[in-house]
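J.: generate a structure from the sequence data that follows.
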Amino acid sequence: IACFLKNLISSLDFIMQRIPLIDISPLFQYPSEKDSVASVSKAIADACTGMGFFYCTGHGMSDAQISEAIGAARSLFELDMQQKQAMNSLNSPLRRGYTPQGGQHNCNPSENSKACMPDAKESYVLGAGPDMPKPPKNPVAEAAMNSCPTKAEDSNVPDQRPADQQGQAQGTGRELQGQQQNDQEPADAQSPMHGSNQLPPESVLPGFQGIMRSYWQQLLGVSQVLALGLAKSLDLPDSFFVSKMQDPVAQMLCVRYNMQAPPPSSGATHATAATQAPAGPDLGSGSDDRLLGCGTHTDCGFMTLLCSDGEGLEVCTPQGTWVAAPVIPGALLVNLGDMAAMWTNGRYRSTPHRVLLPRIPSSSSTSHAPSRVSLVFFCNCDFYAPVRAIESSNSEEGTTAGRYMLEKLGLMYK
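T.: Predicted coordinates:
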């Protein structure tokens, strides 16, 4: 019996350290299929209180669409350096565009050392703005919006919008009650986190813009459906999160992790909320002595959807150990960020994670060493969406999604 119990406990420990896989297709049948929707919502709750990560299938995107987007990103990174530097993120007030390896981004700065190892990656950032699509027409989101009126619990969050927008429904980039916004007055006009992107010209990278815009819009739609599942998992009104994701402050980070880390460099800065992981393997290198392509951190926003063409991502379990997040073809990897953790009073985890550099096969020269490309889609809420811990006192003042993001990122916009 003792041996049986020991094996059972070991099996349970193994199961608890696996990232769950959730088929979210029943959410697309909302408001019908109530039992299936409830089952998916329960699975989301279990994942968000446990690992803080989950794979989702049944999202409506084909393997080919995901592979096409990853391929487009890889093609961008394979441009010559002069073409990439023409889109350098330093040219953008929102830091959109290309950042070379060893550049400004560092997920794991050391406060106790003058020298700091920059992330061993090059990146390209797209963000919400006039040259990227708005969320698609989404029957699930519309049904959720019509299911119940906007809750009054957000009334204690100061209205920080420009004076000519105050008094309108908060938490949206557009009018909530089915009214169409004037095409001459874009919803993002007053959002300092919306802006133009540095896109490669069609003559330089044919098809890139169309592929990325299509992928972007599809992920916005999936994010809204997941927002419904999150609301139901917390026993909140169905429209609670969807109503605040009508024109979200979204950003997509395209990353290529190369085979070698650059030498330590002083003066490196970071734009991601760095978090010390719980007790576990050394944070300066991977669990198998590989260097980190992206240091240990939590995401600072609301929700992240990720796809990749290679291994390397590791997630810190509630027990403080690291587990790999392998690529599952056709699945998106979902995790919540610091905003979601704050919003849920810590009930849902914002989980530390990191990326190990690709292995260099013994038969490969450094010029032919492998690289890993990831597309990381950060779907945050509308800039002026009110955010306040859902179980906090009614007298407790909240903030807005935009203000929260700006404070977390340490950016200033004029």
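J.: CA only for contacts and neighbour counts going forward, please
T.: OK.
J.: skipping adjacent residues, who's closest to residue 304 in space?
T.: What sits nearest to residue 304 in space, not counting adjacent residues and going by C-alpha to C-alpha, 6 or more residues apart in numbering, is residue 378, at 4.6 Å.
J.: ok so the one you found is a strand residue?
T.: Yes: according to DSSP: H, G, I helix; E, B strand; the rest coil, the state of residue 378 is that of a strand.
J.: contact partners for it?
T.: 250, 251, 252, 253, 301, 302, 303, 304, 305 (C-alpha atoms under 8 Å, 6 or more residues apart in numbering).
J.: repeat that for residue 305.
T.: 219, 332, 333, 334, 335, 376, 377, 378, 379.
J.: quick one, helices of the stretch 301-414 of the chain?
T.: 338-343, 401-409 (DSSP state H, counting those that start in this stretch).
J.: would you turn the ones you listed into CSV with mean neighbour count?
T.: Below are the helices of the stretch 301-414 of the chain laid out as CSV (neighbours: other C-alpha atoms under 10 Å):
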stretch, mean neighbour count
helix 338-343, 22
helix 401-409, 18
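J.: can I get these in a markdown table including distance to residue 93?
T.: Formatted as a markdown table, the helices of the stretch 301-414 of the chain follow (distance: least, C-alpha to C-alpha, whole Å):
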| stretch | distance to residue 93 |
| --- | --- |
| helix 338-343 | 23 |
| helix 401-409 | 13 |
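J.: who wins for proximity to residue 121 among those helices?
T.: Residue 121 sits nearest to helix 401-409 of all the helices of the stretch 301-414 of the chain, at 19.2 Å, using C-alpha to C-alpha.
J.: chain center to that closest one: distance?
T.: Distance of helix 401-409 from the chain centroid (C-alpha atoms, centre = their mean, to the nearest Å) equals 14 Å.
J.: hang on, residue 56 in a strand?
T.: Yes: judged by three-state DSSP, residue 56 forms part of a strand.
J.: ok, now how distant is it from residue 22?
T.: Remark: distance between residue 56 and residue 22 (C-alpha to C-alpha, to the nearest Å) = 5 Å.
J.: also residue 38?
T.: 13 Å.
J.: can you pull the contacts of the closest residue to residue 63 other than its chain neighbours?
T.: Closest residue in space to residue 63, ignoring its immediate chain neighbours: residue 330 at 4.8 Å, by C-alpha to C-alpha, 6+ apart. Counting by C-alpha under 8 Å, 6+ apart, residue 330 makes contact with 57, 61, 62, 63, 66.
J.: please apply the same query to residue 78.
T.: Going by C-alpha under 8 Å, 6+ apart, the list of residues near residue 78 is empty.
J.: so how far is residue 307 from it?
T.: Counting by C-alpha to C-alpha, the gap from residue 78 to residue 307 is 19 Å.
J.: what strand or helix carries residue 294?
T.: According to DSSP states H and E, residue 294 maps onto strand 292-297.
J.: please give me the structure for this one as well, since I'd like to look at both together:
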Amino acid sequence: MATARIPVIDISGEEDKAQVAKDLVEAAIEHGFIYIKNTGKDIPVEAVDEAFDISKILFKAPLEEKQACKIQQNNRGWSGMQVETLDPKSQRVGDYKEAFNFGPFTDNHASQPIPPTILPYEAQISRFTDYCYNLCLKIQTLLGVGLSVTPPDFFTTAHLRENGPSGTILRMLYYPPLTSTDASTSDVRAGAHSDYGSMTCLFRLKGQAGLEVQSREGEWLPVPVCPPGTENDPAPPILVNIGDLLSYWTNGLLRSTVHRVVFPGAEGRQPLDGERDAEEGRYSMAFFCHPVGSTKLTAVPSERVRSYVPEGETKALNPYAERKVMTADEHLQMRLRASYLQLYDDKKED
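T.: Below is the predicted model:
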């Protein structure tokens, strides 16, 4: 069975930084997705396991606790089954998933209401968020080097917390098994979409596949949790993908690839080796990294970006490539309104 051919890159060492940066940029241009080999140096394996354990506790919390933390227009909080519709043009119903979005933490305390069931774990969630944030800064620095941006810390500086608030969130996700929903195998767990921000770090559990990316030819290709050569690693590699904002910022040079999550047994799809649909469902975590909200998305100071002219297929795949200066917050709000129709329609009636 054909699967997505996504490069695996190890960024844990300092040797040949220029080559690692070049490899990252080429993967971001060609695929939009990169496997980052998790050796435990950037994000300890134990921290990932701990975060998944907390996620399971969170989604098993009483419904009234989660409803009291319902998602708001600041994109923080709990969203229940079918609240979010990532592909409104094609989906008959909303996504078959629950999600909880965490905003920033201050002194290990959340800046938003969270269910009492997970209050004892605030420090652990905050620590995991910090690991993800620092990994993103490291990748952004390498992208700056690989693109010969002047200065090379251009992207990193734009994402520093001390420079202002941003739309960055940690999202924990739960996809219930097909047997506990009214869905059919023609439905999707998460509709076809591209991500909103600069980049996403995605964490998955072994045996819980379902993610697919759309090739340049329009074919849906499964993305293994453990690509060849990583099956015996202590943890699956972290899957990093370029978001719309970074693609927009680089004039479409870096690719924001459309992807979705399907049910096991989806029509026309064969299961991957080792894939299972456990009765407990599928869990994943995504860290969506955004620049400081007031950042103006002017052209990136890179000759390669300046000389790139999107055309044909590339322009069609990236509708955000057309230049228009807006802030990071404006870009995010544009996307949120399309995904959370109920949330914004409800507010109109207040």
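J.: now the TM-score, please.
T.: For this chain pair, the superposition-based TM-score is 0.75 by TM-score structural alignment, normalised by the length of the second structure; 293 aligned residues with a C-alpha RMSD of 3.0 Å.
J.: what lines up with residue 52 of the first structure in the second structure?
T.: When the second structure is aligned by TM-score structural alignment, the residue opposite residue 52 of the first structure is residue 32.
J.: distance of its match relative to residue 110 of the second structure?
T.: Computed with C-alpha to C-alpha, the distance linking residue 32 of the second structure and residue 110 of the second structure is 31 Å.
J.: mean deviation, the longest helix seen in the first structure versus the second structure?
T.: Looking across the first structure with DSSP state H, the single longest helix is helix 208-233. Its aligned residues in the second structure lie a mean 0.8 Å from helix 208-233 of the first structure after superposition (mean C-alpha distance after the TM-score superposition for the first structure).
J.: where in the second structure does that helix fall?
T.: Taking TM-score structural alignment, helix 208-233 of the first structure hits residues 121-146 over in the second structure.
J.: and residue 120 of the second structure, how many neighbours does it have?
T.: When neighbours are counted by other C-alpha atoms under 10 Å, residue 120 of the second structure registers 10.
J.: sorry, wrong one. I was asking about residue 65 of the second structure.
T.: 16.
J.: before we move on, what about residue 81 of the first structure?
T.: Residues near residue 81 of the first structure, counting by other C-alpha under 10 Å: 10.
J.: which stretches of the stretch 201-350 of the first structure form strands?
T.: Here the stretch 201-350 of the first structure has its strands, by DSSP state E, counting those that start in this stretch, at 250-257, 292-297, 303-308, 313-316, 322-324, 332-336.
J.: among those, which is nearest residue 368 of the first structure?
T.: Closest approach to residue 368 of the first structure among these (C-alpha to C-alpha): strand 250-257, 13.6 Å.
J.: that closest one: average distance to aligned residues in the second structure?
T.: Per aligned residue, strand 250-257 of the first structure averages 0.9 Å (mean C-alpha distance after the TM-score superposition for the first structure).
J.: which part of the second structure matches that strand?
T.: Against the second structure, strand 250-257 of the first structure falls on residues 168-175 (TM-score structural alignment).
J.: how far off centre is the matching stretch?
T.: 9 Å.
J.: then stretch 248-263 of the second structure?
T.: For stretch 248-263 of the second structure, the distance to the chain centre is 10 Å (C-alpha atoms, centre = their mean).
J.: what residues in the first structure pair up with that stretch?
T.: So stretch 248-263 of the second structure sits over residues 342-357 in the first structure, by TM-score structural alignment.
J.: quote the end-to-end distance of the matching stretch.
T.: Terminal residues of stretch 342-357 of the first structure are spaced 31 Å apart (C-alpha to C-alpha).
J.: thinking again about what came up before, of residue 56 and residue 22 of the first structure, which one has the most company?
T.: The neighbour count for residue 56 of the first structure versus residue 22, taken as other C-alpha under 10 Å, is higher for residue 56 (21 against 17).
J.: thinking again about what came up before, how close does the residue nearest to residue 304 of the first structure get to residue 20 of the first structure?
T.: Noted for residue 378 of the first structure: a distance of 20 Å to residue 20 of the first structure, by C-alpha to C-alpha.
J.: can you check residue 381 of the first structure too?
T.: Plainly put, residue 381 of the first structure is 25 Å away from residue 20 of the first structure if you go by C-alpha to C-alpha.
J.: more neighbours: which of the two?
T.: Shown here are residue 381 of the first structure and residue 20; by other C-alpha under 10 Å, residue 381 has more neighbours (30 against 19).
J.: which of the three states applies to the nearest residue to residue 173 of the second structure once chain neighbours are set aside?
T.: Using C-alpha to C-alpha, 6+ apart and skipping residues adjacent in sequence, the residue nearest residue 173 of the second structure is residue 99, 4.5 Å away. Classification of residue 99 of the second structure by three-state DSSP places it in strand.
J.: same deal with residue 107 of the first structure?
T.: Three-state assignment for residue 107 of the first structure (three-state DSSP): coil.
J.: count the residues that sit near it.
T.: 24.
J.: now it. Nearest residue, chain neighbours left out?
T.: Distance criterion C-alpha to C-alpha, 6+ apart; nearest residue to residue 107 of the first structure, sequence neighbours excluded, is residue 295 at 4.8 Å.
J.: what is the equivalent residue in the second structure for that neighbour?
T.: Match for residue 295 of the first structure (TM-score structural alignment): residue 191.
J.: run a quick neighbour tally on its match.
T.: Counted by other C-alpha under 10 Å, the residues lying close to residue 191 of the second structure total 24.
J.: mind checking how far residue 286 of the second structure is from residue 90 of the second structure?
T.: 23 Å.
J.: these two: which is more packed in?
T.: Shown here are residue 286 of the second structure and residue 90; by other C-alpha under 10 Å, residue 286 has more neighbours (20 against 10).
J.: spit out the contact partners of the more buried one.
T.: Applying C-alpha under 8 Å, 6+ apart, the residues contacting residue 286 of the second structure are 170, 171, 172, 173, 200, 201, 202, 203.
J.: at 10 Å instead, please
T.: Going by C-alpha atoms under 10 Å, 6 or more residues apart in numbering, residue 286 of the second structure touches 101, 132, 169-173, 200-204, 238-240.
J.: next one: residue 132 of the second structure
T.: By C-alpha under 10 Å, 6+ apart, the contact list for residue 132 of the second structure reads 42, 43, 138, 170, 200, 201, 202, 286, 287, 288, 289.
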